[in-house]
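A.B. asks: how would this look folded up:
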Amino acid sequence: MHRGLKPLLAVAGVALATGCAAPSEPQVTFYSHGRSVEVAPAQHCDPTGEKCTASPGAVGELRVPAGRPLQISVPGEVAETPWQVVFLYRGANGEELDGRSPVFAPNERHAYTLQLPPDGKQLEHVEVQQFSAVLTPGTDGGVDFGIGGSWVLDAKEQ
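C.D. replies: Purely as a prediction, here's the structure:
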């Protein structure tokens, strides 16, 4: 069962409200069908989640043909922390669905290939999320990690 993107984006909003400019902004590269795009972060915070920058317009666009994979490459600054990929896609019946990769442990990997689940027809939206050290109370008990960085891609069929 997949959790939707909205709760994660709400957690990201909390982190955005806490600070000012971060010293550097790593780029994430998305690649599909012979083309690539480097995307600046829509949000980027220091490891404590206190100094954040927001660039809501930092959304990449890339053609991802139906049924084709999307390759994602993250820089060392992202790979050395827990991170994951969340995505929206259209199912065979046109229904909007969501999914997510596993959470990758620090230094586990620098790249991920996103292949839609069997019920998927067209990838629409992808977000690479870098977790921060900021903890918030979870809605189901426990704690949730804040999103310290996010890189957004709109996937186009044509």
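
A.B. asks: could you use CA atoms for every contact and neighbour count after this?
C.D. replies: Will do.

A.B. asks: from residue 46, how far off is the most centrally placed residue in the chain?
C.D. replies: The centroid of the chain falls nearest to residue 128 when counting by CA atoms, centre = their mean (1.9 Å). To residue 46, residue 128 is 16 Å away according to CA to CA, to the nearest Å.

A.B. asks: equivalent analysis for residue 119, please.
C.D. replies: Counting by CA to CA - residue 119 and residue 46 are separated by 37 Å.

A.B. asks: looking at those two, which has the bigger crowd around it?
C.D. replies: Higher neighbour count among residue 119 and residue 46: residue 46, with 20 against 13, using other CA atoms under 10 Å.

A.B. asks: ok, the more buried one touching residue 24?
C.D. replies: No: judged on CA atoms under 8 Å, residue 46 makes no contact with residue 24 at a distance of 9.1 Å.

A.B. asks: other SSEs contacting the lengthiest helix in the chain?
C.D. replies: Scanning the chain for the helix with the most residues, using DSSP state H, yields helix 5-16. Counting contacts by 3 or more CA pairs under 8 Å, 6 or more residues apart in numbering; DSSP states H and E, helix 5-16 is packed against strand 43-45, strand 52-54, strand 143-156.

A.B. asks: for residue 61, which of those is the nearest?
C.D. replies: Across those, residue 61 has its closest neighbour in strand 143-156 (4.9 Å, CA to CA).

A.B. asks: angle of the strand ranked longest in the chain against strand 143-156?
C.D. replies: Longest strand of the chain, by residue count under DSSP state E: strand 120-137. Angle, strand 120-137 to strand 143-156, by axes from the mean of the first three to the mean of the last three CA atoms, to 10 degrees: 150 degrees.

A.B. asks: following up with a second sequence; could you model it the same way so I can compare the two?
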Amino acid sequence: MNRLTRWLLVIVVVLASAGAGVAAWALTRGTESTFPEISAYSHGKAVRIGPYVYCNVVNLNDCQNPQTQGQLSVTERYPVQLSVPTAIGRAPWQLLRVYEDERNSTTTMYRPNTELAVTIPTVDPQRGRLTGVVVQLVTLVQDQNGELRDAPHAEWSVRLAWP
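C.D. replies: Modelled structure (predicted):
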């Protein structure tokens, strides 16, 4: 693949990511709730959570910080069922699973229009107890060195409470 083809491919990926982020932002404007909410469910209990931080996808310095954090009681017997609304699922988003030893945390990236719900075991045999989950809407940005990287422009957080 020659250099021009690679640059054209990079430009297409950046524009597609920005377009998906703008579409997610546009879909959430003017709804009853100012921001989309995620939901988490385990063993008969459910919580709906607004964003911890929500930035304008075009200007990542234009952010609102409601600092909402949900809490869900869990046990090792029942998984967490996480749901995101279509406004999030239509854009690239990622799920962070935070374990007792944060060095064992994992991240899963979801492409647009692929997942609206995820079932997450509360205990991983290698990582231990799950202590939280974080949903992030991501977009591609170019850093000072000209490198492309994912950057979150919105984040939802659920802390898991163990008995």
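
A.B. asks: just to revisit the earlier point, to residue 84 of structure 1, which of the helices and strands packed on helix 5-16 of structure 1 lies closest?
C.D. replies: Short answer: strand 143-156, nearest of the helices and strands packed on helix 5-16 of structure 1 by CA to CA, at 9.8 Å.

A.B. asks: which bit of structure 2 covers that closest one?
C.D. replies: The alignment of strand 143-156 of structure 1 onto structure 2 (TM-score structural alignment) spans residues 148-161.

A.B. asks: ok, average deviation of that stretch from structure 1?
C.D. replies: In the superposition with structure 1, the average deviation recorded for stretch 148-161 of structure 2 is 1.0 Å (mean CA distance after the TM-score superposition for structure 1).

A.B. asks: and that stretch, how far out from the chain middle?
C.D. replies: 5 Å (CA atoms, centre = their mean, to the nearest Å).

A.B. asks: list the buried ones in it?
C.D. replies: The neighbour-count criterion (16 or more other CA atoms under 10 Å) identifies 152, 153, 154, 155, 156, 157, 158, 159, 160 as the buried residues of stretch 148-161 of structure 2.

A.B. asks: pick the one among the residues you listed closest to residue 92 of structure 2.
C.D. replies: Nearest member of the buried residues of stretch 148-161 of structure 2 to residue 92 of structure 2, counting by CA to CA, is residue 152, at 10.0 Å.

A.B. asks: just to revisit the earlier point, what angle sits between the longest strand of structure 1 and helix 5-16?
C.D. replies: Using the same axes, to 10 degrees: strand 120-137 of structure 1 against helix 5-16 is 40 degrees.

A.B. asks: now what about strand 120-137 of structure 1, what contacts it?
C.D. replies: Residues outside strand 120-137 of structure 1 that contact it (CA atoms under 8 Å, 6 or more residues apart in numbering): 45, 47-49, 64-67, 78, 81-92, 116, 143-157.

A.B. asks: what do you get for stretch 21-36 of structure 2?
C.D. replies: Stretch 21-36 of structure 2 is contacted from outside by 50-51, 54, 56-58, 85, 87-88, 90-92, 137-139, using CA under 8 Å, 6+ apart.

A.B. asks: of those residues, grab the buried ones for PyMOL.
C.D. replies: PyMOL command restricting the contacts of stretch 21-36 of structure 2 to the buried ones, with burial defined by 16+ other CA under 10 Å:
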select buried, resi 50+51+54+57+87+88+90+91+92+137+138+139
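
A.B. asks: now, which of the contacts of stretch 21-36 of structure 2 sits nearest residue 14 of structure 2?
C.D. replies: The nearest member of these to residue 14 of structure 2, counting by CA to CA, is residue 139 at 8.1 Å.

A.B. asks: distance check, the closest one against residue 87 of structure 2.
C.D. replies: Counting by CA to CA, the gap from residue 139 of structure 2 to residue 87 of structure 2 is 14 Å.

A.B. asks: stretch 61-71 of structure 1: end-to-end distance?
C.D. replies: 14 Å.
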